[in-house]
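Colleague: for reference, the sequence and a predicted model appear below.
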Amino acid sequence: MKIPEKYMEFTFSSPISECIEKFIAQQRAIGFVFNDQSKHLRSFDRFVSTQNCPPNTLPKELVNMWIDSRPNEKPTTQRKRANLIKQLGQFMVKNGYEAYIPPITVTRAIPPDYIPYIYTNEELARFFTATDNLPRSSASNRSLAAPVFFRMLYGCGLRESEGRKLRVRDVDLEKGTLAINATKLGKSRLIPMAPSLLQRCRDYSRQVHKHSNPDDFFFAPSKGGMYSRGAFLRMFHESLRKAKIPYGGKGKGPRMHDMRHTFAVHCLRKWSQNSTDITTAFPYLAVYMGHCDLRSSQYYLRLTSELFEHITDSLNEQFSDVIPKAGDVYENN
């Protein structure tokens, strides 16, 4: 991964310039380069300077003016702009400033028509073999990180951002647990690992973290910091090619996030095949995956019943009243 030699520096002069500078400093302190975001925040700073804004305050009217849709603008562009200001607002509130935080309906992506790609056991085996054989380099940790990272996404049902943000202190190599903090929904959870995954984490840690601090990122490039999503995405696509799993392109998948979907579906499939009382077990899946409520997990019931027709009767018998229909809105799981 190419590491910038230095950060891009910008000058801020609006009534909230101090908050913006502190926000950028915090993001860089935890490992983000944050150059593109800083550039966008400079534009926002200039906009704020033209408004009658009280010092160190982010009024609702000002925020709405900035994140409002613009002519010929794609929804994704507007959403990125809104998300950045939402993060700034959350930072300000956390530090005692008054700020308006846009609601999730503004910053959340519209549920896509994309149907998650559920890997077969054979495809998973080929994929993990491919990650185990990525080219090794003394100047990079990628061949060490990729086999553990992708097994963790599938084996623990993590979001890729949760895996990337793990710190050394979050991976308990004695108890075999992962502490997932500061998640997408602001919920923390403790996840047990399978013995095989735990052993891989121990082997990886012995090679990479001989002199690391507890606050260092668990999946860290050789030069330190945190791997970007793009870095793991490149490893993912390379592994797909080596495993001979066709990639349909952006928006068509398979995606890294589909590892998480596959974990949930395979879990439900196993429970159904073993005649497990899914009514009792299902809430545990929601908690394990960090969903805010059962509704966020119900999507997997439909997906499981559609992909594995032989267990549809079993699922319908217990969950016919909660299995959502195709096209229903659901949280981006």
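Modeller: That came through, no problem.

Colleague: contacts, neighbours, all on C-alpha from now
Modeller: Fine.

Colleague: what's the neighbour count on residue 60?
Modeller: Per other CA atoms under 10 Å, the neighbour tally for residue 60 reads 12.

Colleague: and it, how far from residue 162?
Modeller: As judged by CA to CA, to the nearest Å, residue 60 and residue 162 stand 30 Å apart.

Colleague: comparison target, given below:
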Amino acid sequence: MSIIQRTQPTPYLYSEEDIAALIEAAGTLCTPHRAATYRSLIALLAVTGMRIGEAIGLDRDDLDAGNGLLVIRNGKFGKSRELPLHPSTVTALGDYLRRADRPSQAANAPALLVSTAGSRLRYNNVQNTFHRLAGRAGLTSRSALCRPRLHDLRHSFAVNTILDGYRDSGDPGARLALLSTYLGHVDPGKTYWYLSAAPELLKLVGDRLERHLGGDP
């Protein structure tokens, strides 16, 4: 009996230019509100690292603008958590909710991000739209296992958070513990896996180890 082994895809780590290109591509969608919805969604995923299911599951009441928080309710494994937001993100979400072209049907739906029909976004539709946007943004596969995926915005957020820790000469280990909580990981080992495919991060780790072994501060 043969054993079929599943190969994990290689994370597609997005640069700031890639994310800007995706947001710009979202601006080409067929209606201004649909464009604003996908621009908001992509930006939100990029700056919070939340799961796509968590993002489309957000309700308007989950945004606590006064305290600068997003509340993730019933995330993976039934866990809930609060995500502190940058003030610019709070402002952008508030502007999105106050758009004059927000579908009238959305008044009866609790969802934060809504379709042109005023209903909650559907996972399959979001995935299909993202693939089209990646093409318009000029993002191409880097290998058979490394293709632009929506979920990899989460990978990119995790890697950039730790990269900033190394560049700031701070304590990346302490930042890793915070990152694990922020991402909603029950097992910190899951967070380590997110970071294992980043060549730039591995180089920084190697450089720090080399300095340590060489006695440099």
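Modeller: Perfect, I can see it now. The model shown is predicted, which means the values in this text are computed figures rather than measured ones.

Colleague: what are the ranges of the strands in structure 2?
Modeller: Using DSSP state E, the strands of structure 2 run over 63-64, 69-72, 81-84.

Colleague: what's in contact with the second one?
Modeller: Outside of strand 69-72 of structure 2, the residues within contact range by CA atoms under 8 Å, 6 or more residues apart in numbering are 54, 58, 62, 63, 64, 80, 81, 82, 83, 84, 85.

Colleague: aligned partner of the last one in structure 1?
Modeller: With TM-score structural alignment as the criterion, the equivalent of residue 85 of structure 2 in structure 1 is residue 193.

Colleague: counterpart of residue 85 of structure 1 in structure 2?
Modeller: So, by TM-score structural alignment, residue 85 of structure 1 is left unmatched.

Colleague: residues in contact with the match of residue 85 of structure 2?
Modeller: Going by CA under 8 Å, 6+ apart, residue 193 of structure 1 touches 155, 156, 176, 177, 178.

Colleague: picking up where we left off before, any of the contacts of strand 69-72 of structure 2 buried? List them.
Modeller: 58, 62, 63, 81, 82, 83, 84, 85 (16 or more other CA atoms under 10 Å).

Colleague: ok, residue 300 of structure 1 to residue 198 of structure 1 distance?
Modeller: Plainly put, residue 300 of structure 1 is 26 Å away from residue 198 of structure 1 if you go by CA to CA.

Colleague: which residues in structure 1 form helices?
Modeller: For structure 1, the helices defined by DSSP state H occupy 17-29, 35-49, 60-67, 75-94, 104-107, 121-132, 142-156, 160-164, 195-208, 229-242, 258-273, 278-288, 295-307, 312-319.

Colleague: tell me which of the ones you listed sits most buried.
Modeller: Compared across these, helix 142-156 shows the largest average neighbour count, a mean of 22 (mean count of other CA atoms under 10 Å).

Colleague: okay, that helix sits on what stretch of structure 2?
Modeller: Against structure 2, helix 142-156 of structure 1 falls on residues 34-48 (TM-score structural alignment).

Colleague: need the counterpart of residue 286 of structure 1 in structure 2.
Modeller: So residue 286 of structure 1 corresponds to residue 180, using TM-score structural alignment.

Colleague: so its match sits right up against residue 195, yeah?
Modeller: No. The criterion here is CA atoms under 8 Å, and residue 180 of structure 2 misses it with residue 195 at 11.3 Å.

Colleague: what's the distance between the residue sitting nearest the centre point of structure 1 and residue 187 of structure 1?
Modeller: What sits nearest the mean C-alpha location of structure 1, by CA atoms, centre = their mean, is residue 161, with 3.0 Å. Distance, residue 161 of structure 1 to residue 187 of structure 1, using CA to CA: 14 Å.

Colleague: same thing with residue 282 of structure 1?
Modeller: Taking CA to CA, one finds residue 282 of structure 1 at 18 Å from residue 187 of structure 1.

Colleague: quick one, what contacts residue 183 of structure 2?
Modeller: 49, 50.

Colleague: counterpart of residue 241 of structure 1 in structure 2?
Modeller: Aligning on TM-score structural alignment places residue 241 of structure 1 opposite residue 135 in structure 2.

Colleague: thinking again about what came up before, ok, which of the strands of structure 2 comes nearest residue 6 of structure 2?
Modeller: Among these, the nearest to residue 6 of structure 2 by CA to CA is strand 69-72 (30.5 Å).

Colleague: which stretch of structure 1 lines up against that closest one?
Modeller: Under TM-score structural alignment, the match for strand 69-72 of structure 2 in structure 1 covers residues 177-180.

Colleague: aligned partner of residue 123 of structure 2 in structure 1?
Modeller: Using TM-score structural alignment, residue 123 of structure 2 pairs with residue 229 in structure 1.

Colleague: ok, residue 130 of structure 1 to residue 242 of structure 1 distance?
Modeller: From residue 130 of structure 1 across to residue 242 of structure 1, the span is 6 Å (CA to CA).

Colleague: over to residue 201 of structure 1?
Modeller: 23 Å.

Colleague: go on, residue 207 of structure 1?
Modeller: Distance of residue 207 of structure 1 to residue 242 of structure 1, given as CA to CA: 25 Å.

Colleague: one more: residue 212 of structure 1?
Modeller: In this view, residue 212 of structure 1 and residue 242 of structure 1 are 32 Å apart by CA to CA.

Colleague: cool, and residue 202 of structure 1?
Modeller: 26 Å.

Colleague: and for residue 248 of structure 1?
Modeller: Using CA to CA, we find residue 248 of structure 1 at a distance of 15 Å from residue 242 of structure 1.
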